[in-house]
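Student: sequence first, then the predicted structure:
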Amino acid sequence: MLDRIDIVSAAPLGAASRQTQPVVTLRSLATATPPHRLVQSEVRDASRALFADRMPFFSRLEPVFDNAEIEHRYSCQPLEWFMQPADFKEKSRLYVEHATALAEDAARRALDAAAMEADEIDLILFVSSTGIATPSIDARLLNRIPFRSNVMRLPVFGYGCAGGVLGLSRAAQMARTSPGLNVLLIVVELCSLAFRLDRLTKSNLVACALFGDGAAAAVISSGLDAGGAGCTIGSSGEHCWPDTLNVMGWDVDAGGLDVIFHQSIPDIVARDYPVVLDRFLADCGLTRATVGRPCCHPGGAKVITELESVFGLPAAGLTSERRVLRDFGNMSAPTVLFVLDDLLRSGASGPLLLTALGPGFTAAFQCIDVAAQGARP
């Protein structure tokens, strides 16, 4: 049992506070994927060729590729690249190259969708946990997109799968404290580069079946004239359970990043997440019944099933989450923003609750209110 509750959240603003606090609006949201499309059946066959002779338990774990409910996902490298060893130096080079390109793609899409020029951005918040770069990726973007030379930058590392929700929360919190601020949030993960040819473990095989690459970007503005997509960003919160550092994360060695899955995340969702969720919602004056639609990070098929139960939804009720998992896999931090994009394109409106789980072990929450406007093209 994960047993201590220690919520940090932003409660809803009272009437007096609303007069002094600027409205924070999600003006645009865009997604991007790298060029290589990996078909799950082909990944399964390649994994069999790589591991079956070296892993006595491979046949017992092979069904994970079908049980993941993923049809295809995207990678910065073609499938053939994964058939040969690569060290951390090579993976880091590829991370810088492809993360910069993918960040640029997502950023330009978000700026275009917001009808804004790059020099109108005051702060770039860049979130990623699948590679290391100094100068950071956001600094490299200044040589490719005409941002102002004095634009503020904040690279954030280590949020993992919670990075999409926590990145949006941090961007909104900073915008709220500076009326008129325009923030560009960029979230990029290249999970495929964490593939380990040398790791004969269950965790590595699960990662082979689950993870993909992707990026999302959003423009967040503060002030009553923020305009945009009609999405108001509200209360946020997070909870970090003590003594859970080994639930999820990376081990780092000369071969690169090695995924950690030491506890059953679906079990945590079923057993410990509901109490934390209800505490956050109560702080916001909400309940599970009054949340119009959860917008969940689809960590995997079993996680989605448990989340459907937690939110009182029928089997397969989290349709956008299952659709994103099917078509893109688990891209870590950007995935929940892909789900939000899918919901907005489907015409979702009213109160939404973005939620994700990540290293720490951490639960993240972000409330958004979407004005009724019909499905986006």
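Tutor: Arrived safely.
Student: going by C-alpha atoms from here, please, whenever you check contacts or count neighbours.
Tutor: Will do.
Student: residue 188 contacts residue 334, correct?
Tutor: Yes: with contact defined as Cα atoms under 8 Å, residue 188 reaches residue 334; the gap is 6.5 Å.
Student: what do these two both touch?
Tutor: 214, 215, 216 (Cα atoms under 8 Å, 6 or more residues apart in numbering).
Student: let's have those residues in a markdown table, adding distance to residue 352, neighbour count and secondary structure.
Tutor: Formatted as a markdown table, those follow (distance: Cα to Cα, whole Å; neighbours: other Cα atoms under 10 Å; DSSP: H, G, I helix; E, B strand; the rest coil):
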| residue | distance to residue 352 | neighbour count | secondary structure |
| --- | --- | --- | --- |
| 214 | 23 | 31 | strand |
| 215 | 21 | 31 | strand |
| 216 | 18 | 30 | strand |
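Student: with distance to residue 369 added, can I get those in CSV?
Tutor: Shown next, in CSV, are these (distance: Cα to Cα, whole Å):
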residue, distance to residue 369
214, 25
215, 23
216, 20
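Student: name the nearest of these relative to residue 48.
Tutor: residue 214 (25.1 Å; Cα to Cα).
Student: the closest residue to that closest one other than its chain neighbours: neighbouring residues, count only.
Tutor: Excluding the flanking residues, the one nearest residue 214 by Cα to Cα, 6 or more residues apart in numbering is residue 33, at 4.6 Å. Using other Cα atoms under 10 Å, residue 33 has 24 other residues around it.
Student: leaving out the residues flanking it, which one is nearest to residue 50?
Tutor: residue 83 (7.2 Å).
Student: look at residue 188 and residue 334 and report which has more neighbours.
Tutor: Applying other Cα under 10 Å to residue 188 and residue 334 shows that residue 188 carries more neighbours, namely 33 against 30.
Student: put this next to the first one:
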Amino acid sequence: MPVSHLMPRIAGIATAVPPHALPQSEVVAHAAETFGNRFRDFERLRPVFENTGIIQRYSVQPFEWFHRSQNWQQRTEAYLDGATDLFRDAASQAMDAAGVTAGEIDTVVTVSSTGIATPSLEARAHAALGFRPDVRRVPVFGLGCAGGVTGLSLAARLARADPGSKVLLVAVEICTLAFRDDELTKSNIVATALFGDGAAGLVLTADEGEGARVVSSGEHLWPETLGVMGWQVDPVGFSAIFSASIPDLVSQKMRPAVAAFLERQDEALDDLSGFAFHPGGAKVVEALEQAFALPQGTLNVERETLRDFGNMSAPTVLFVLQRKLEEGLPGRSLVSALGPGFTGSFVRLDA
């Protein structure tokens, strides 16, 4: 088959986490100390920590950092340092997995919504990694938890548009910097119970090599859902916006949206033999199982990823995808995540 007609393939994939482990038992103890005497609903919400299915997460900062009040500037400085380090780690490992050097990368797509970096992260990591001066840079902000899948979609389209070129995607999120001791809200408690830091990198290229191929991609934005998920910004930093309706939205809306996406590609849900979902939380994973009538065990990797790393926003689904590719993701598969908008993002892979 001519190279120009080949679908982009994943030539290499890798993940990275920062050095500071946050055991869930210590997080809930810290939260109780922080909120217990000031937030009358904390004890009612305390089971949220225990029902997440999370045992451990990771952070760019140690526990001590969170015991001090941090303003926007301090959070931004921590983001720039931590996200740049994670970008380098994930990018280096992904390029090693693909057997390419930084000098061979033609385009870098950077996905991150948990901090503001101008110059963007790939520019900050440029010299250390050894990218060429003419490397094309595509920083993307605002996709939240959908960023890993939408980033994969974008990177694949760029690779397909320039056959033989090599596109590096890095999704990096420093969610823990949004932990707030001044926000006495349910959304803040849920964020404190769920989120961790991490990064994932992929190299894509449209050539005749081996690897899972991106066949198609798409999105679905549900109307009048702007308040379901996102950031609120104030002088202290970001604070999370979450709606309790998310699992219900997944249960009721996700399957029809995926079916419509597949129909546009002349495919159907019954054609799929594998799934890789973003595990936004334990209830979301349960809702996905119900929505797609999946056999028990189908989403074990999603649960294990949530257990070991928490919800890292955009990179999380790529952690899942890496594991499933290593274990043998079957044939026609769907990679999917949900994020602010409220939006579903979909990628169809042939593994």
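Tutor: Nice, I can see it. Please read all numbers here as calculations on a predicted model, not as lab measurements.
Student: where does the TM-score land?
Tutor: Once superposed, chain against chain, the TM-score is 0.97 (TM-score structural alignment, normalised by the length of structure 2); 351 aligned residues with a Cα RMSD of 1.4 Å.
Student: how many residues are close by the counterpart of the residue nearest to residue 50 of structure 1 in structure 2?
Tutor: Using TM-score structural alignment as the criterion, residue 83 of structure 1 maps onto residue 67 of structure 2. Neighbours of residue 67 of structure 2 under the rule other Cα under 10 Å: 12.
Student: strands of the stretch 151-300 of structure 1, residue ranges please.
Tutor: Secondary structure of the stretch 151-300 of structure 1 by DSSP state E, counting those that start in this stretch: the strands cover 152-156, 182-190, 213-222, 231-240, 248-253, 256-261, 293-296.
Student: okay, angle between the first one and strand 182-190 too, please.
Tutor: With axes from the mean of the first three to the mean of the last three Cα atoms, to 10 degrees as the criterion, the two stretches strand 152-156 of structure 1 and strand 182-190 enclose an angle of 30 degrees.
Student: could you do the fifth one as well?
Tutor: Relative orientation of strand 248-253 of structure 1 and strand 182-190, computed by the same axes, to 10 degrees: 60 degrees.
Student: run the angle between strand 248-253 of structure 1 and strand 256-261 for me.
Tutor: Going by the same axes, to 10 degrees, strand 248-253 of structure 1 makes 150 degrees with strand 256-261.
Student: tell me the buried residues in strand 248-253 of structure 1?
Tutor: 248, 249, 250 (16 or more other Cα atoms under 10 Å).
Student: quick one: the helices in structure 1?
Tutor: Remark: helices assigned in structure 1 by DSSP state H are 15-20, 40-51, 58-61, 64-67, 88-114, 137-141, 163-177, 202-210, 265-271, 273-283, 301-310, 319-328, 335-345.
Student: onto which residues of structure 2 does the third one map?
Tutor: Alignment note (TM-score structural alignment): helix 58-61 of structure 1 is matched to residues 42-45 of structure 2.
Student: which residues touch stretch 238-256 of structure 2?
Tutor: 114, 178-180, 183, 187-188, 191, 227-233, 283-284, 287-288, 290-292, 344.
Student: try it again at 7 Å.
Tutor: 178, 187-188, 191, 228-233, 283-284, 287-288, 290-292 (Cα atoms under 7 Å, 6 or more residues apart in numbering).
Student: gap between the two ends of that stretch?
Tutor: Taking Cα to Cα, to the nearest Å, the first and last residues of stretch 238-256 of structure 2 lie 32 Å apart.
Student: and if you look at stretch 223-230 of structure 2?
Tutor: 15 Å.
Student: now it: buried residues?
Tutor: Buried, per 16+ other Cα under 10 Å, within stretch 223-230 of structure 2: 228, 229, 230.
Student: again, but for stretch 150-162 of structure 2
Tutor: Buried residues in stretch 150-162 of structure 2, counted by 16+ other Cα under 10 Å: 150, 151, 152, 153, 154, 155, 156, 157, 158, 159, 160.
Student: please apply the same query to stretch 327-342 of structure 2.
Tutor: For stretch 327-342 of structure 2, using 16+ other Cα under 10 Å, the buried residues are 329-330, 332-342.
Student: residue 18 of structure 2 maps to what in structure 1?
Tutor: Here residue 18 of structure 2 is matched to residue 34 in structure 1, going by TM-score structural alignment.
Student: pull up the gap between the residue nearest to its match when sequence neighbours are not counted and residue 291 of structure 1, please.
Tutor: Closest residue to residue 34 of structure 1 apart from its sequence neighbours, by Cα to Cα, 6+ apart: residue 76 at 5.2 Å. Counting by Cα to Cα, the gap from residue 76 of structure 1 to residue 291 of structure 1 is 36 Å.
Student: no further queries at this time; thank you.
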